[in-house]
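1. Sequence and predicted structure are below.
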Amino acid sequence: MAVAYFVTHPEVVIDPEAPVPQWGLSSRGHERLQAFCARPLLNSVTDVFVSDERKALDCAETLKSLRNLEFCIDPRLGENDRSSTGYVAPPRFWEIVAEFFAHPDASVLGWEMAADAQRRVKTAVTECIRERAGKGDVVIFSHGGVGTLLLCDLLGEPISQTRGQPISGGGCYFAFDADTLSVIHAWQDIVPELS
């Protein structure tokens, strides 16, 4: 059985002056990500897919530097489109996120609808897995919002924020069977010993 690991980027450098997709990992994010990439858990990985956002690319580039694994960029693995508002500071951001999950078939303040984002990421993940070059495990570096949407779908549950990652700054992963798409485990910290 090949395992697929859906991994969210850890902590980022928040820059209100830059578009959110251009944000990169913070020093803490790099530290946690490097520890994750060194874990024996990833010894059987043959294929890596990543969104085109800087913070996710930072993750794929770290894995490549440690394990010499090339990666494929798929923009469909990006976070839900929030360009209509740009950066929104907490706590208002979390209020909008709650609305996003509570009303999946509506656009909240011009954001991509949750139902549309769910379909997009599910299609991207299934097609990436189907087209992978190797026969081993798969790593997908992406984002927490679409990860929550994907996990809900894989569990056969309605869209809900209750399946959100347990760390608000990111840096979590869940695992599923790459062939059957059956969930092996829900969200876990990428490196719990560093938390």
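-> Noted; the coordinates are in hand.
2. all contacts plus neighbour counts: C-alpha atoms, from now on.
-> Noted.
3. what residues are up against residue 44?
-> 136-137 (Cα atoms under 8 Å, 6 or more residues apart in numbering).
4. let's bring in a second one:
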Amino acid sequence: MRALYVTHPQVAMDANVPVPLWGLSPQGQARAKAFAARGVVPVGAMIFCSRETKAMQLADILAEAAQTLVLSDHLMGENDRSATGFLPAALFEEAADRFFAHPDVSMEGWERAIDAQTRIVDTITTALASVPADTPAVFCGHGAVGTLLKCHVAGRKIARREDQSRHGNRGGGNCFAFDLAPARLGGEWQAMEDFAPGWFDAVRRH
């Protein structure tokens, strides 16, 4: 089943608001709307997203352009970092490095990377089971769990070098195409501005 994973672009950060409630910033909204306008998401595609505000806002923008509905599931959410709450950029980067470097260990109470990977893979597998044949599936989500999914599909070790910040736009708004059965990665993270329409039809012909 061919699918596309897209991360939310830039968000309006607010240390006084829980991270899952952060929404897209004006820049993030503009990027999402430009991506939708390019027709990368085919009309009639099934769109899934986490229940975090930023992912739902991205999904709604894509769904409007694709004339379809959105199905949301909290199990598609980002790795649980509530134990530490908001971290300034430098501290967050240090924590993220540790999260990926030691996937079997909880980083100061964070959800372990290995557990987050199992959760996102299982949830997407279940979602894809509901998608009719030859219907594109699009998942709107987050950088860390998206990277963990990418590692699983590619059969690679969990590592920070696989993160979207190492390949695409550091502000988010990146994507990759993939299959789960058989497991096949369509490419590395690409900024949504660089991802070409026709990804579903192009691979379906092979």
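-> Thanks, I have the structure now. Computed from a predicted model, the values in this text were never measured in an experiment.
5. which residues sit in contact with the residue most central in space within the second structure?
-> Centroid-nearest residue in the second structure, with Cα atoms, centre = their mean: residue 141, separated by 3.3 Å. Residue 141 of the second structure makes contacts with 5-8, 49-50, 55, 76-78, as judged by Cα under 8 Å, 6+ apart.
6. Same question for residue 77 of the first structure.
-> 50-52, 120-121, 124-125, 142-143, 146.
7. Just the ones of those in helices?
-> The helices, defined by DSSP state H, take in 120-121, 124-125, 146 from the contacts of residue 77 of the first structure.
8. Can I get the contacts of residue 141 of the second structure in CSV including secondary structure and distance to residue 156 of the second structure?
-> Below are those laid out as CSV (DSSP: H, G, I helix; E, B strand; the rest coil; distance: Cα to Cα, whole Å):
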residue, secondary structure, distance to residue 156 of the second structure
5, strand, 17
6, strand, 20
7, strand, 20
8, coil, 23
49, strand, 24
50, coil, 24
55, helix, 26
76, helix, 21
77, coil, 22
78, coil, 20
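9. Just the closest of these to residue 37 of the second structure, please.
-> Distance to residue 37 of the second structure, by Cα to Cα, is smallest for residue 6 among those, at 15.0 Å.
10. Now do residue 146 of the second structure against residue 96 of the second structure, distance only.
-> 14 Å (Cα to Cα, to the nearest Å).
11. between the two, which one's more packed in?
-> It is residue 146, of residue 146 of the second structure and residue 96, that has more neighbours when counted by other Cα atoms under 10 Å, with 31 against 15.
12. Verify the stated contact: the more buried one with residue 7.
-> Yes: the criterion here is Cα atoms under 8 Å, and residue 146 of the second structure meets it with residue 7 at 7.4 Å.
13. So what's the residue count around residue 107 of the first structure?
-> For residue 107 of the first structure, using other Cα under 10 Å, the count is 15.
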